[in-house]
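> My questions are about this predicted structure, shown below with the sequence.
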Amino acid sequence: MTISTPLSPTERSTPGRTKHRAVFDRAALYDVLDTGLICHLGLVLDGSPVVLPTGYGRDGDTLYLHGSTGARSLRAAADGIDVCVTVTHLDGIVYARSLNHHSMNYRSAVVHGRARPVTERAEKLHGLRMVTEHLAPGSWDHARGVNAKEYAAVSVLALPLHEASVKVRAEGPNDDAEDIEANAVWAGVLPVRQVFGTPEPATDLPVPAHVTARAAQASTGPCSGSSR
């Protein structure tokens, strides 16, 4: 039986607004990360903020990020500066009786910390496997492995999940009492789901089982009630 430990918010990882939406169960953090597809890596580069979409994968309390060795953002992150990684799911558009109360249902995770460059071969390959299997499960054992040139051209960073926050909104509109009483405007939630389509082969080979299984899987959806 796995026992989930709570998150321990720091000053910068404690939500300043809508604190009632904060979730402190570490399992909720894992859920948001594991059901996402890309993250956004934020850092200050040459005095300016930069936020970039990035591939990632999680192993326990370590988040692995990867990219080209030529990417200035990854080189800067590897130097030990503070970074921020975010993953967000949009689960619904909330239509309210007033424009002011229109909103979104969502799940979001924000991770702060300093990433370390992964240079030891075994861990670097493990990190690349985590990133690959997160996006395209089954591919690491199916496709050709990483050759020497590819290995040298890719960077892997490891970011600990020690400082993180999770926020969730999963409810209907929060209209004012007078608008509810007037009942003159429709209100409700339009659910949003991301799904995979039919695989489009690049060759005449049959689609392998791990790809058809991924295509049949809903990539995102609301987390369980316990995570909320």
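Happy to help now that I have it.

> contacts, neighbours, all on C-alpha from now
OK.

> residue furthest from the geometric center of the protein?
A182 (40.1 Å; C-alpha atoms, centre = their mean).

> Tell me how far that one lies from L161.
47 Å (C-alpha to C-alpha, to the nearest Å).

> Quick one: residues contacting the residue nearest to T212 when sequence neighbours are not counted.
Computed as C-alpha to C-alpha, 6 or more residues apart in numbering, the closest residue to T212 that is not its neighbour in sequence is P199, at 7.3 Å. Taking C-alpha atoms under 8 Å, 6 or more residues apart in numbering, we find P199 in contact with 207, 211-212, 215.

> Comparison target, given below:
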Amino acid sequence: MPKDQSRHIVQRLPKRADYERTTINTIIDEALICHVGFCDAGQPVVIPTIHARIGNQILLHGLKGGRLLKHVNAGHDVCITVTLLDGLVLARSAFHHSMNYRSAVIFGKGREVVDATDKMAAMQRFVEHLTPGRWEHVRQPNAKEFKVTSVVAIDMEDASAKVRTGPVSDEDEDYALPIWAGVVPLELMASPPVADAKLDPDTRTPEHVTGYQPATRKK
């Protein structure tokens, strides 16, 4: 079946669309989780999972034999979505309530990463995507962990971003209503780290933990 060349084109409010890969990559890299949609035995399935990106590929991982990884390795398409929520837009009317957000939708096929060097680099990228600087502080995957983990790389064949920013947009006749309206900014923030109960009390908390903030972490 030929690929739908318009599958990534934004239909609803196209003025909010952005097809620049720089914009799309920035959204992917800031997000800590993605949702992967695919069809399994005729049923639609969406799975939330950790992701990472290297170049024009999105990396996913899981235990060998998982249905998502089987689906990818069979050469089937997947649809990956990422959303960052930046604010609640509270309008004067119920109809015009909205959100400020940045989202991305990616379509593509993938394959299992079988080269040992590439697979280890992908594992490192997963850790660094969540917490930059962490990889050099942790025990590396041992042979058993490496063997039971599968990594797939999804080619970003078609992708789009959709972004809403700015204030409330009300009907002209509603601006005179005595109803509070505005934006409630939202941001994902890290609280002070909580050490594991079995941690050696002499173990220092590293800077990549004490200074961690999800939205501003360096990729």
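Right, received. Where do you want to start? Computed from a prediction, not measured in an experiment: that's the story for all the values here.

> can you pull out the strands in structure 2?
Taking DSSP state E as the criterion, structure 2 carries its strands at 17-18, 34-40, 43-49, 52-54, 57-63, 78-90, 98-108, 110-112, 149-155, 158-164, 182-185.

> just so I know, which of those strands lies nearest A215 of structure 2?
strand 78-90 (9.7 Å; C-alpha to C-alpha).

> corresponding residues in structure 1 for the closest one?
Using TM-score structural alignment, strand 78-90 of structure 2 lines up with residues 83-95 of structure 1.

> Have a look at how far, on average, that stretch is from structure 2.
By mean C-alpha distance after the TM-score superposition for structure 1, the fitted stretch 83-95 of structure 1 averages 0.5 Å away from its aligned residues in structure 2.

> For that stretch, buried residues please.
83-95 (16 or more other C-alpha atoms under 10 Å).

> Residue nearest the middle of structure 1, spatially speaking?
Closest-to-mean residue, structure 1, C-alpha atoms, centre = their mean: V87 / 3.1 Å.

> any idea how far that one is from N100 of structure 1?
With C-alpha to C-alpha as the criterion, V87 of structure 1 and N100 of structure 1 are 26 Å apart.

> And for H126 of structure 1?
H126 of structure 1 is 47 Å from N100 of structure 1, by C-alpha to C-alpha.

> Would you mind telling me which of the two has more residues around it?
H126 (15 against 10; other C-alpha atoms under 10 Å).

> Aligned to that one, what sits in structure 2?
Match for H126 of structure 1 (TM-score structural alignment): A121.

> hang on, the earlier thing: if any of the contacts of P199 of structure 1 are buried, give me the PyMOL selection for them.
In PyMOL, this line selects whichever of the contacts of P199 of structure 1 come out buried by 16+ other C-alpha under 10 Å:
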select buried, resi 211
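
> conserved subset of the contacts of P199 of structure 1 in structure 2?
Retained in structure 2 (both residues aligned by TM-score structural alignment, their matches' C-alpha atoms under 8 Å) from those: 211-212.

> which residues are contacting the biggest helix by length in structure 2?
Identified as the longest helix of structure 2 according to DSSP state H is helix 116-130. Contacts with helix 116-130 of structure 2, where a contact means C-alpha under 8 Å, 6+ apart, come from 29, 32, 50-54, 59, 113, 134-135, 151, 219.

> quick one: that helix to structure 1 mean distance?
Mean deviation for helix 116-130 of structure 2: 0.9 Å (mean C-alpha distance after the TM-score superposition for structure 1).

> angle of that helix against strand 149-155?
80 degrees (axes from the mean of the first three to the mean of the last three C-alpha atoms, to 10 degrees).

> roughly how far out does helix 116-130 of structure 2 sit from the chain middle?
Relative to its parent chain, helix 116-130 of structure 2 has a centroid offset of 16 Å by C-alpha atoms, centre = their mean, to the nearest Å.

> Kindly report the same for stretch 58-65 of structure 1.
11 Å.

> Residue range in structure 2 corresponding to that stretch, please.
Taking TM-score structural alignment, stretch 58-65 of structure 1 hits residues 53-60 over in structure 2.

> buried set for the matching stretch?
Those buried within stretch 53-60 of structure 2 under the rule 16+ other C-alpha under 10 Å are 53, 57-60.

> Any idea how far the match of strand 78-90 of structure 2 is from the middle of the chain?
9 Å.
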